[in-house]
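Asker: okay, predicted coordinates and the sequence, questions at the end:
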Amino acid sequence: MKKDFFTYQAQTTPHPLAMEISHAEGSHIYDTNNKEYLDFVAGVSACSLGHRHPRVVNAIKDQLDQYLHVMVYGEFVQKSAVELTKLLAAQLPDPLEKTYLTNSGTEAIEGALKLAKRYTGRSELIAANHAYHGNTQGAMSVMGFEERKQAFRPLLPDVHFIEFNKEADIEKITTKTAGVILETIQGGAGFIVPTNNYLKKVKQRCEAVGALLILDEIQPGFGRTGKLFGFQHYDVVPDIVVMGKGMGGGMPVGAFTSSATLMDALQDQPKLGHITTFGGHPVIAAASLATLKEIVDSNLMTQTIAKEALFRELLQHEYIEEIRGKGLMLSLIVKNADIANQIILGCLEEGLILFWLLFEPKAVRITPPLTISNEEIKQGCAIIMKVLRKIKD
């Protein structure tokens, strides 16, 4: 199977891990040799309830017995999608009330950027250096990492960049700006959290000049930081919030939410301002609804803060310079990229899955399922410490 993988399936890097997967359950993944791996990555923050959570699997099976795709997005009333968007509205602060369901986070970013332009009548977009919002052309245009973009230019015009957490740059947001798009917590840059009321100050500037604040919650969202959405830690409400990854409990989904006033701008002039065939797919919506219900009905978000503290307590070593992030969105920042590589690959040999971040070579990703137990955290951290002790700087 591995030979066919390299022959027929397009690769994204020259050296993928190429683990042959047999099955997965809870916090564990098993390869075709039946080796067990403890998963500290959760499909890159996507499997928020672990693998094959019963509530999600049962919701999928129930929907399979009713209907699959029946019509392009937004034409027919489909129960799972309606219930999902209604529950989201109940969990979000005013005026975030109307949700557009998409197939992925990057598609939701595209929709959010279009909405900002359509509603304001402006063209300028402002994003952050070292930002990552997806890999489609619009999302790549607001990616703050030229090395990843240069081969695909020209991209969207009239995009400008500021430094995340640099207050002086906020003045670059002007009456020409349609939207400012920021990750609530910068992911690819190394899990950098906002400081000194930064997001609140950006929102105040946007309000002053008539620009819209778009917050990308694709990775922090759905309980990963200890609240349903990361921005809820920072006393700010975006004009548009974008979500994905952990929203689907392991199924492919994205969404962007705004006020009815803003969102209705996509209905007309022109009609079909943003369209998708499979967005809001009933099976995906059912899985997302089950995921959201489990997160808000349980004490997983409260546990996330305690689990963060446990990771920070257990992972102390001279090679670990700091642990960035919030909740179960954590990254070890180590002395250099070689040590990061040795940790990730060494832990894989020991049966623990870790991963890299996009733009910070010294980072080691730790984003386990929210359902991970304290005992599993201790087990995984023991493996990390074992590998660290073997590394010679």
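Answerer: All right, it came through fine. Numbers count the residues shown, from 1 in each chain.
Asker: use CA for all of it now, contacts and neighbours both
Answerer: OK.
Asker: how far does stretch 179-194 sit from its chain's centre?
Answerer: Relative to its chain's centre, stretch 179-194 lies at 11 Å (C-alpha atoms, centre = their mean, to the nearest Å).
Asker: first-to-last residue distance for that stretch?
Answerer: Start-to-end span of stretch 179-194 (C-alpha to C-alpha, to the nearest Å) is 19 Å.
Asker: what's the answer for stretch 10-19, then?
Answerer: For stretch 10-19, the end-to-end distance is 16 Å (C-alpha to C-alpha).
Asker: what lies in contact with that stretch?
Answerer: Applying C-alpha atoms under 8 Å, 6 or more residues apart in numbering, the contact partners of stretch 10-19 are 2, 31.
Asker: also this one, for the comparison:
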Amino acid sequence: MNPIATKYIKLNTAIPGPRAQELLTRKEASVPRGPFTTAPTFVVKADGALLTDIDGNTFIDFAGAIGTMNAGHCPPQVVEALKQQVDQYIHTCFHVMMYEPYVQLAEKLNEITPGNHAKKTFFLNSGAEAVENAIKIARKYTGRKAVISFERGYHGRTLLAMSLTSKIKPYKYQFGPFAPEVYKMSYPYYYRTPEGMGPEQMDEYILQRFQDFFLGDVAPDDVAAVILEPVQGEGGFVVPSKRFVQGVKQICEQHGILLIADEVQTGFGRTGKMFAMEHFDVVPDLVVMSKSIAAGLPISAVTGRAEIMDSPNPGEIGGTYGGSPLGCVAALEVIKMMEEQNLPARGQQIGERTMQAFARFQHRFPQVGDIRGLGAMCALEIVKDKESKEPDKELTAQIVHACNRRGLVILSAGLYSNVIRILAPLVITDEQLEEGLAVLEGVLEELCL
């Protein structure tokens, strides 16, 4: 690989460097194997789309803390709001003594989420908690028990969320038994459509399968909710058609089933709109949010139709740290950034530039089988050859490994672990984006040609 001239990436040592190696030794002695780490080093400073590690190496961030940093690392207005909040109070627990930022953030999310109906919002700590509570609310409102999720879907690692999730390893293997009354439906994967079947036929086939599903697996009047990622995240950045998403909504309306949009990874400007469901002209009954809601502060939300959200009785939903004051003030500033800087539109621009580079990669490298994305949620699917489309998990891991050691933090995804995904902060500059893409292209040259 020919060296790439870098303006933002600065590598003073090999990765990991000596101080990172010392910490890795301590980490291995004190932290269990289970929490997986992609980049083998330790951050000491983060700014915008750049990360600096303990050995003074600076990286371009194409991972964004798995889609958490859409507003960038340490945005000054968020940092200032947090400092002011810490000086006032850190936590009282909303269930003990309430605080205004909780109400302000609920009002704002009621305003900006899809749909003009009356809404209400409450807060938790993580995406998985929000998913679990959305299911609880749907069951309470409908009086039904069954829930339908989709193949390749990812909804978290707690028991119910893990039951909704589709990938066995590493998420579910030997962690059962799982929650009952959870069913899986197909989700279109157009790159892997059966021979002779086009995208439209795939959509119609899956939507028709719902009818047989309701005959053979669970009656529709026993189904409380369908939970859907508008773009599958961990499943490989698989983008459905508008026809498919609208068809799922129609089935839900026909049978009195609630539609839950899991916008944990797709929300807050990532796909070129504030929420990905806006691309499909579908208004969900409940929206689940987390990740980029608060620039890295742990907070999640469930927003939904007011009559649905009011179905649990006082005390039936909540949590000690849910909607912490710090998370609420951070989220309010993030939303202000999104609106004032028009970051969703920036997400669309990032996506266009990225997909132009990906089209070049697909033409140059036989192992780049498919390119896809929505807004700044972009992916390459790595295969052994374009004819067989056989997934190449090993090459994908090598690409991630090589990028990380060349100063580009990047992640894989997909049911077959063969997808390279881009989740760069939406504040990344054009120069930083191009430099990161050049590093990725250089790694593909070395490993694929």
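Answerer: Sure, I can see it. All figures in this text were calculated on a predicted structure; none of them were measured in a lab.
Asker: can you calculate the TM-score here?
Answerer: For this chain pair, the superposition-based TM-score is 0.95 by TM-score structural alignment, normalised by the length of structure 1; 389 aligned residues with a C-alpha RMSD of 1.6 Å.
Asker: contacts only, for the equivalent of residue 26 of structure 1 over in structure 2.
Answerer: Alignment note (TM-score structural alignment): residue 26 of structure 1 maps to residue 48 of structure 2. By C-alpha under 8 Å, 6+ apart, the contact list for residue 48 of structure 2 reads 71-75, 425, 427-428.
Asker: and residue 48 of structure 2, how far from residue 81 of structure 2?
Answerer: For residue 48 of structure 2 relative to residue 81 of structure 2 (C-alpha to C-alpha), the value is 17 Å.
Asker: next one: residue 412 of structure 2
Answerer: 34 Å.
Asker: what do you get for residue 238 of structure 2?
Answerer: Here the criterion is C-alpha to C-alpha. By it, residue 238 of structure 2 lies 36 Å from residue 81 of structure 2.
Asker: ditto for residue 326 of structure 2
Answerer: 8 Å.
Asker: more neighbours, the two?
Answerer: Neighbours per residue (other C-alpha atoms under 10 Å) separate residue 326 of structure 2 from residue 81, with residue 326 holding more: 24 against 16.
Asker: in the stretch 1-150 of structure 1, which spans are strands?
Answerer: Here the stretch 1-150 of structure 1 has its strands, by DSSP state E, counting those that start in this stretch, at 21-25, 28-31, 36-39, 98-102, 124-128.
Asker: aligned partner of residue 149 of structure 1 in structure 2?
Answerer: By TM-score structural alignment, residue 149 of structure 1 lines up with residue 172.
Asker: for that match, which non-adjacent residue is spatially closest?
Answerer: residue 162 (6.6 Å; C-alpha to C-alpha, 6 or more residues apart in numbering).
Asker: what do we get in structure 1 for the one you found?
Answerer: For residue 162 of structure 2, the aligned residue in structure 1 is residue 140 (criterion: TM-score structural alignment).
Asker: now do residue 210 of structure 2
Answerer: Match for residue 210 of structure 2 (TM-score structural alignment): residue 170.
Asker: measure that match to residue 200 of structure 1 for me?
Answerer: Using C-alpha to C-alpha, residue 170 of structure 1 is found at 11 Å from residue 200 of structure 1.
Asker: settle it for me: which of these two has more neighbours?
Answerer: Neighbours were counted for residue 170 of structure 1 and for residue 200 using other C-alpha under 10 Å; residue 170 has more, 21 against 17.
Asker: part of a strand, is that one?
Answerer: No. Under DSSP: H, G, I helix; E, B strand; the rest coil, residue 170 of structure 1 sits outside any strand and is assigned helix.
Asker: cool, thanks, talk later.
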